[in-house]
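S.K.: Whatever this is, show me its structure:
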Amino acid sequence: MIAIGAIGFYGLTMPVTVPASALPNHTSVIDNGKVMFIAGGCAECHAKPIGKCDDLDIEDETVLVGGRCLNTDVGTFYVPNISPDAETGIGNWTTLDFVSAMKRGVAPGGVHLYPSFPYTSYQRMTYADLIDLKAYLDTLPAVRNETPAHTLRFPYNIRRGLGLFQRLYVDGKTFAPDPAVSDEVNRGAYLVRGPGHCGECHSPRNAFGGIIADEAFAGAKNPDGKGTIPNITPSADGIGDWSEEDIVYLLETGSTPDFDVIGDTMAPVQENMEKLSAKDREAIAAFLKTLPSRPNAVQKSKTNADDEDDQS
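M.R.: Below you'll find the predicted structure:
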């Protein structure tokens, strides 16, 4: 029975990669790759923090040597080097390798990647955008830097088991526009659900670490245990009394309609949104207003409510 179970586990956790035939004949557009880089917040995780590994401030957004740490209740994740360095970064990765990591959560050699790297959202990106993003990353400085291995508790330290998670939550499908809504709303949906990966923080998760679909964007516990991440659905608990213009203004300036300012982990996200085009910020706002109106997915204590105010 043990042998049968081991064989079954091995089969169920086999890595799935993107076939070469899936890549389109696309000439990379580096400027668009930079837009995807900004929308995806790549620097906020992969650039070296100025102080301790969990500090939010980074040294240089173009030097993606890794080193940031994410402290969670399952252990500490260390963000890897994704500079074009051939030995310690992704300089030896092909475009197909990169696309497989983004769409399937599998690195070269069939290595399962932890979903602290939000490929569950990145999988919705178009192949063209991913090719452009890889081309842009290849223009950045190649810097040798070894990053620490993750320190996770059992059973999360068994990387092979991620194949089970991926069977449940990774299908590699590209975002499909909704023909019933405007091009603007579809653009916003793509940015939010794909490169922007907003649902990864703003949605609660189940025991397997997957997003609870019918509570998506309704707020969540902060992964590092400090307070909560706010509800961004158009409900009374969320941003129901915000206009699209209010949302755009927040993304551009960091100021809320009640004259507060965002802080903590949302601050660098807003700084990225500020760099996008006005049309993209307007598209994000338009899409958020179409989300299902949902009550808060997590209960907040007074302490958590105060913490949330610092992040919203």
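
S.K.: going forward, measure contacts between C-alpha atoms and count neighbours the same way
M.R.: Fine.

S.K.: Spatially nearest residue to Leu162 (excluding sequence neighbours)?
M.R.: Distance criterion CA to CA, 6 or more residues apart in numbering; nearest residue to Leu162, sequence neighbours excluded, is His112 at 6.3 Å.

S.K.: Quickly note the distance from the one you found to Ile4.
M.R.: His112 sits at a distance of 22 Å from Ile4 (criterion: CA to CA, to the nearest Å).

S.K.: ok, now Asp309?
M.R.: In this structure, Asp309 lies at 51 Å from Ile4, with CA to CA as the measure.

S.K.: quick one more, to check against the first:
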Amino acid sequence: MEIAVLIPAYQPDSVLISLVQALHRENFRLIVTDDGSGPAYADIFSALLPYAEVLTCPENRGKGRALKCALRHLAADPQGCRAFITADADGQHTVTDILRVREALLSGSRFVLTTRTLRGKSVPLRSRVGNGLSRFFFSLAAGCFLEDNQSGLRGFSTDCLPWLTEIGGEKYDYEMNVLLYAARQELPITQLPIETVYLDGNQSSHFDPLRDTLRIYRRMLDTARGSVLAWLLHVAAILLLSLTLGWHFFLFSIPLCGAGSAALSYCFNRFLVFRRVRYACGPRMLFGAAVRTSLRLLFCCILHPLGLPLFAAWLIGSVLTVPLEYAYVRLTGPWWSSYALRRS
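M.R.: Here you go, the predicted model:
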């Protein structure tokens, strides 16, 4: 069996049994993690034993912990698997789409991210709003655009196992952290559209709209802490130059501070946050930093005649740059994705 399917499950119903049986017929190796569902669900997991390896967590710790439990099990006993797929237990990932992910992996993709069409009345409002916000903030944090960064149906080559088992995140925030680490490694991501399935308005999901959303953004902020620290030092440098030099050398000082901030961000990320993985600083990151600095300088040139202090002009320019930077990341996303795939 060249491909394994990893399924974390918490208090599942009979849909999981049907899914596992169908995948077993397609010759997948199946690893199901019982994420502390309790004795009431023992019969369901017992019914999976003829078809899958069932791992048991003594207590419910979250989807991220359950996934890492299965990943470590696969790393310790790969049984010849060259790739693996993660899927949900609630029936929202169809066997047809799982087979399509397998085809992409067997064709040479190292990371397959499935994307859903999150529009229309069939998609719950909380899913549309939540995914839209996470797309926006992820794009700014990672410098790359992904159409859907919350889909749990993903495929990886087994050479990703070392870093996937080590990164932080215990619940749904783990899946976002995977994308942040993949982006920082400039790992080529193959985006694969799939069917959008929401059963009973997504009532089967254990996602807590408030707590899990806060965890995701907290994890995003924690993983981006190197960039945040560099940005704070950037602000301090601009404020200092504003108080000492004013507008006299702004055509020099703003690009200099931008370059210094980019260098600090690289050092903090390379040697602090992402020290355990191959941290890449390719053309996409360098070009993104140049675009960001150029936009801020442009706004300062526009605001200069209004008589604003340099720091105030730079701060306003930085705020106005945010939506333009998002637009840049979104528009250039397909080009950079194809560039990364060509390089790999």
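
S.K.: List the TM-score for the superposed pair.
M.R.: These two chains, once laid on top of each other, score a TM-score of 0.26 by TM-score structural alignment, normalised by the length of structure 1; 138 aligned residues with a CA RMSD of 6.6 Å.

S.K.: that older thread, quickly note the distance from the residue nearest to Leu162 of structure 1 to Ser121 of structure 1.
M.R.: 16 Å.

S.K.: which of the two has more neighbours?
M.R.: Set His112 of structure 1 next to Ser121 and count neighbours by other CA atoms under 10 Å: Ser121 wins out with 28 against 22.

S.K.: and the helix or strand hosting Ile238 of structure 2, what other elements does it pack with?
M.R.: Using DSSP states H and E, the secondary-structure element containing Ile238 of structure 2 is helix 225-244. Judged by 3 or more CA pairs under 8 Å, 6 or more residues apart in numbering; DSSP states H and E, the packing partners of helix 225-244 of structure 2 are helix 250-268, helix 310-343.

S.K.: Reformat these as JSON lines; add distance to Ser294 of structure 2 and mean neighbour count.
M.R.: What follows is those, written out as JSON lines (distance: least, CA to CA, whole Å; neighbours: other CA atoms under 10 Å):
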{"stretch": "helix 250-268", "distance to Ser294 of structure 2": "8", "mean neighbour count": "18"}
{"stretch": "helix 310-343", "distance to Ser294 of structure 2": "10", "mean neighbour count": "17"}
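
S.K.: between those helices, which gets nearest to Glu103 of structure 2?
M.R.: helix 310-343 (16.5 Å; CA to CA).

S.K.: Ser100 of structure 1 and Tyr127 of structure 1: what is the separation?
M.R.: Distance check for Ser100 of structure 1 against Tyr127 of structure 1: by CA to CA, it reads 10 Å.

S.K.: More neighbours: which of these two?
M.R.: Ser100 (23 against 20).

S.K.: downstream neighbour of whichever strand or helix holds that one in the secondary structure list?
M.R.: Element membership for Ser100 of structure 1, per DSSP H and E: helix 95-104. Once the chain leaves helix 95-104 of structure 1, the next helix or strand it forms, by DSSP H and E, is strand 106-107.

S.K.: Quick one: list the elements packing against that following strand.
M.R.: Under the contact criterion of 3+ CA pairs under 8 Å, 6+ apart, the helices and strands touching strand 106-107 of structure 1 comprise helix 95-104.

S.K.: Test my guess that the residue nearest to Leu162 of structure 1 contacts Gly163.
M.R.: Yes - using CA atoms under 8 Å, His112 of structure 1 makes contact with Gly163 at a distance of 6.9 Å.

S.K.: So which bits of the one helix or strand Leu16 of structure 2 maps to are buried?
M.R.: Secondary structure from DSSP H and E places Leu16 of structure 2 in helix 14-25. Of the residues in helix 14-25 of structure 2, those buried under the neighbour-count criterion (16 or more other CA atoms under 10 Å) are Leu16, Ile17, Leu19, Val20, Gln21, Leu23, His24.

S.K.: Can you tell me which of those is closest to Val228 of structure 2?
M.R.: Taking CA to CA as the measure, Val228 of structure 2 sits nearest to Leu16 out of the buried residues of helix 14-25 of structure 2, at 41.5 Å.

S.K.: what about the closest one, distance to Ile216 of structure 2?
M.R.: When Leu16 of structure 2 is compared with Ile216 of structure 2 (using CA to CA), they lie 26 Å apart.
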